[in-house]
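> No letters, just coordinates:
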């Protein structure tokens, strides 16, 4: 299977001052999917401009025709399944069925406390995620849903006419722990990883590949336990968080080597960050565009 190449465009630019042009250029370059982060703010961008993911993707849907669009990732940190389902159904309709929902348990940081709550422990995040995903699945596939859970409720929540994509838009579930991988195996059309965060600072690329291989094996085990063929799931690597950092974007050859090593692990999609000057995602735009246009042919 050929390896798909996608990009993630952070929502830090005003739409009419570079935001729109990035999405249209992503389609021109042939990317499979254009993703954006679903955060209220993010790390080093916290004190600068940052726009909402759903409105950004809605605008992108109206200015593109073929590019798939999605979040990478949405989390329960500040989302409720009932409201989110309605927005996703609307977005899927506006885009003509081009939406993928990247979804994860969330983490610490500004998003975790922006609504005034105390930060959740890893166990609490996992507990909420285990309830969030199945409820969202129901909301996107059933006309009316009532539910009373430990964390979320829905009372005759109507979602007519449902998604353009049937039975619903695809879920790309970000997970590395056993409970998250079980959710991915059960509800996901794709699985997402950024690698092993413990290796980011002092690990080696070889150690990273080994750790990711272990994650794939655990995903396989989760699928087997549910009677599912792991090959029916897409496997997505969001780059920029492995010990390689920005080196894969230094040249076409460097990227092809990096992507090829992960393709051998079973990955079907590699996501690279749209270059942002003076940031952790700085890269030569010309090299980036060369990778976009030429790498997929070399990775078939």
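Here it is on my side, so go on. The structure displayed is predicted, hence computed values, not measured ones.
> C-alpha only now, for contacts and for neighbours.
Fine.
> quick check, residue 70 in a strand?
Yes. Going by DSSP: H, G, I helix; E, B strand; the rest coil, the assignment for residue 70 places it inside a strand.
> where do the strands sit along the stretch 1-150 of the chain?
Counting by DSSP state E, counting those that start in this stretch, the segments of the stretch 1-150 of the chain that form strands are 4-8, 33-36, 68-74, 99-103, 144-148.
> which of the ones you listed is buried the deepest?
Using mean count of other Cα atoms under 10 Å, the stretch among those with the largest mean neighbour count is strand 33-36, at a mean of 26.
> Not counting its neighbours along the chain, what's nearest residue 243?
In this structure, residue 243 finds its nearest non-sequential neighbour in residue 200, 4.7 Å apart by Cα to Cα, 6 or more residues apart in numbering.
> Same check on residue 113?
Nearest residue to residue 113, sequence neighbours excluded (Cα to Cα, 6+ apart): residue 119, at 5.7 Å.
> Next: residue 24.
The shortest distance from residue 24 to any residue other than its chain neighbours is 6.1 Å, reached at residue 64 (Cα to Cα, 6+ apart).
> same deal with residue 37?
Nearest to residue 37 is residue 72, by Cα to Cα, 6+ apart, at 5.1 Å.
> wait, the one you found sits on residue 102?
Yes. With contacts defined as Cα atoms under 8 Å, residue 72 counts as touching residue 102 at a distance of 4.7 Å.
> now the helices: where do they sit in the stretch 201-300 of the chain?
Remark: helices of the stretch 201-300 of the chain, listed N- to C-terminal, are 205-225, 252-263, 285-298; assignment by DSSP state H, counting those that start in this stretch.
> Next, report how far the shortest one is displaced from the centre of its chain.
Right, helix 252-263. Using Cα atoms, centre = their mean, to the nearest Å, the distance from the centre of helix 252-263 to the centre of the chain it belongs to is 20 Å.
> The first one too?
Between the mean C-alpha point of helix 205-225 and the mean C-alpha point of its chain there is a distance of 18 Å (Cα atoms, centre = their mean).
> swap in stretch 86-96?
Shown here is stretch 86-96, whose average C-alpha point lies 17 Å from the average C-alpha point of the whole chain (Cα atoms, centre = their mean).
> go on, stretch 23-39?
Taking the mean C-alpha point of stretch 23-39 and that of its whole chain, the gap between them comes to 12 Å (Cα atoms, centre = their mean).
> Give the buried residues for that stretch.
The neighbour-count criterion (16 or more other Cα atoms under 10 Å) identifies 23-24, 26-27, 29-39 as the buried residues of stretch 23-39.
> Over to stretch 244-257?
Across stretch 244-257, burial judged by 16+ other Cα under 10 Å covers 244, 246, 248, 249, 251, 252, 255, 256.
> repeat for stretch 138-157
By 16+ other Cα under 10 Å, the buried positions in stretch 138-157 come out as 138, 139, 140, 141, 142, 145, 153, 154, 157.
> Against that first model, consider the following:
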């Protein structure tokens, strides 16, 4: 099974002061895709420069030619399916059909309350996500959509001419719970995990591998319930949130070992963070670029 290697380029640089150069360098290094977080701000970057995801990806689309582009991930926290569909439709056109939408239920960070609402409970997030994804699917595949749901309404919405990618741009659904996995099975072209968050602080690499193996097995069962072959879905691991997060990018050999163990589980794409000095994503740029150019070839 061929493993793809992608990167996350956080929107922390002014476009003309390093932003454009990073996306272009990602393409030069041969990454399969360049993703970015779709947040209003994020954790330790709360008081630092942070630009919008979709304008950044649009700029990246005009600065690159082959690199796939996407969000890891968009959520309902501050998005509405109707406006998001129109923006994705435009981005897919501008990029020439190179967009993947990473999408998840969201969490309790700043995004959850920035628009003045109370943070939703996990159940409320799951309820909204269960309505958000199917409606967005319809909006990107049908030219006229009317739907009145519990949370989201589309009233005779037009999305002409549709996506460049047919029937629509791919969804990479981030999920670990049963309801989210069912959405991934039904609507996803890929599934996204960061591992088990309970193991982030004190878990072991072995426990993390076992947890991801279990997640993939549950995804397979969700696919089987609707008669879908789980091998149709790419399995994407966003690295940086597993117990070995602090050593994965220490050396080429460390990454190859990490990637190989996850490839054996069935992971088809690993996403690593573009180095950001003085942050949780600090890493040696030279080592990072060696990983980009040599690791996948070694894994086969």
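That came through fine. The model shown is predicted, which means the values in this text are computed figures rather than measured ones.
> quick one: TM-score?
Superposed pair, TM-score by TM-score structural alignment, normalised by the length of structure 1: 1.00. Supporting alignment: 300 aligned residues with a Cα RMSD of 0.4 Å.
> related to what we said a few turns ago, which pair in the buried residues of stretch 138-157 of structure 1 spans the largest distance?
Between all members of the buried residues of stretch 138-157 of structure 1, the longest pairwise span (Cα to Cα) is found for 141 and 153 and amounts to 16.6 Å.
> ok, now how distant is the residue nearest to residue 188 of structure 1 when sequence neighbours are not counted from residue 180 of structure 1?
Taking Cα to Cα, 6+ apart, and ignoring the residues beside it in sequence, residue 188 of structure 1 has residue 171 as its nearest neighbour in space, at 4.9 Å. Taking Cα to Cα, to the nearest Å as the measure, residue 171 of structure 1 falls 13 Å from residue 180 of structure 1.
> got it, and residue 199 of structure 1?
20 Å.
> cool, residue 160 of structure 1 as well?
Look at residue 160 of structure 1 and residue 180 of structure 1: by Cα to Cα, they are 29 Å apart.
> okay, those two: which has more neighbours?
Summary of the neighbour comparison: residue 160 of structure 1 and residue 180, criterion other Cα atoms under 10 Å, with residue 180 having more neighbours (22 against 14).
> wait, isn't that one in contact with residue 128?
No. Under the contact definition of Cα under 8 Å, residue 180 of structure 1 does not touch residue 128, with a separation of 11.0 Å.
> Name the residues contacting each of the two.
Taking Cα atoms under 8 Å, 6 or more residues apart in numbering as the contact criterion, the common neighbours of residue 180 of structure 1 and residue 128 are residue 105.
> which one in structure 2 is aligned with residue 178 of structure 1?
In structure 2, the residue equivalent to residue 178 of structure 1 is residue 178, according to TM-score structural alignment.
> Quick one: the helices of the stretch 201-300 of structure 1 as TSV, columns for distance to residue 231 of structure 1 too.
TSV is the format used below for the helices of the stretch 201-300 of structure 1 (distance: least, Cα to Cα, whole Å):
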stretch	distance to residue 231 of structure 1
helix 205-225	9
helix 252-263	13
helix 285-298	20
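> Quick one, which of those helices gets closest to residue 45 of structure 1.
Among the helices of the stretch 201-300 of structure 1, if distance is taken as Cα to Cα, the winner is helix 285-298, at 20.0 Å.
> Which neighbouring elements make contact with the closest one?
Counting contacts by 3 or more Cα pairs under 8 Å, 6 or more residues apart in numbering; DSSP states H and E, helix 285-298 of structure 1 is packed against strand 4-8, helix 252-263.
> Flag every buried residue along it.
For helix 285-298 of structure 1, burial by neighbour count (16+ other Cα under 10 Å) applies to 288, 289, 291, 292, 293, 295, 296.
> got JSON lines for these, with distance to residue 2 of structure 1 too?
Output for the buried residues of helix 285-298 of structure 1, formatted as JSON lines (distance: Cα to Cα, whole Å):
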{"residue": "288", "distance to residue 2 of structure 1": "19"}
{"residue": "289", "distance to residue 2 of structure 1": "19"}
{"residue": "291", "distance to residue 2 of structure 1": "15"}
{"residue": "292", "distance to residue 2 of structure 1": "14"}
{"residue": "293", "distance to residue 2 of structure 1": "14"}
{"residue": "295", "distance to residue 2 of structure 1": "11"}
{"residue": "296", "distance to residue 2 of structure 1": "7"}
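> For the residue nearest in space to the middle of structure 1, which residues are in contact?
For structure 1, the residue sitting closest to the mean C-alpha position, by Cα atoms, centre = their mean, is residue 72 at 2.4 Å. Residue 72 of structure 1 sits next to 8, 35, 36, 37, 38, 101, 102, 103 when contact means Cα under 8 Å, 6+ apart.
> from the residues you listed, which single one is nearest residue 278 of structure 1?
Sorting the contacts of residue 72 of structure 1 by how near they are to residue 278 of structure 1, with Cα to Cα, puts residue 8 at the top with 17.0 Å.
> returning to what we had before: can you tell me which residue in structure 2 aligns to the residue nearest to residue 37 of structure 1?
Under the pairing rule here (TM-score structural alignment), the equivalent of residue 72 of structure 1 within structure 2 is residue 72.
> picking that back up, check contacts around the residue nearest to residue 188 of structure 1.
Under the criterion of Cα under 8 Å, 6+ apart, the contact partners of residue 171 of structure 1 comprise 100, 101, 102, 103, 187, 188, 189, 190.
> Nearest to residue 238 of structure 1 among those residues?
Proximity of the contacts of residue 171 of structure 1 to residue 238 of structure 1, judged by Cα to Cα, is greatest for residue 102, which lies at 11.0 Å.
> I'd assumed residue 175 was in contact with that closest one.
No. Applying Cα under 8 Å as the test, residue 102 of structure 1 and residue 175 come out as separate, 10.7 Å apart.
> Overlap of the contact sets of the two?
Taking Cα under 8 Å, 6+ apart as the contact definition, residue 102 of structure 1 and residue 175 share the neighbouring residues residue 192.
> ok now stretch 193-205 of structure 2, how far from the chain's centre?
Stretch 193-205 of structure 2 has its C-alpha centroid displaced from the chain centroid by 18 Å (Cα atoms, centre = their mean).
> So what touches that stretch?
Stretch 193-205 of structure 2 is contacted from outside by 174-176, 207-208, 211-212, 235-244, using Cα under 8 Å, 6+ apart.
> Of those, just the buried ones, ChimeraX syntax please.
Taking 16+ other Cα under 10 Å as the burial criterion, the selection of buried members of the contacts of stretch 193-205 of structure 2 in ChimeraX is written as:
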select :174,175,176,208,211,212,235,236,237,238,239,240,241,242,243,244
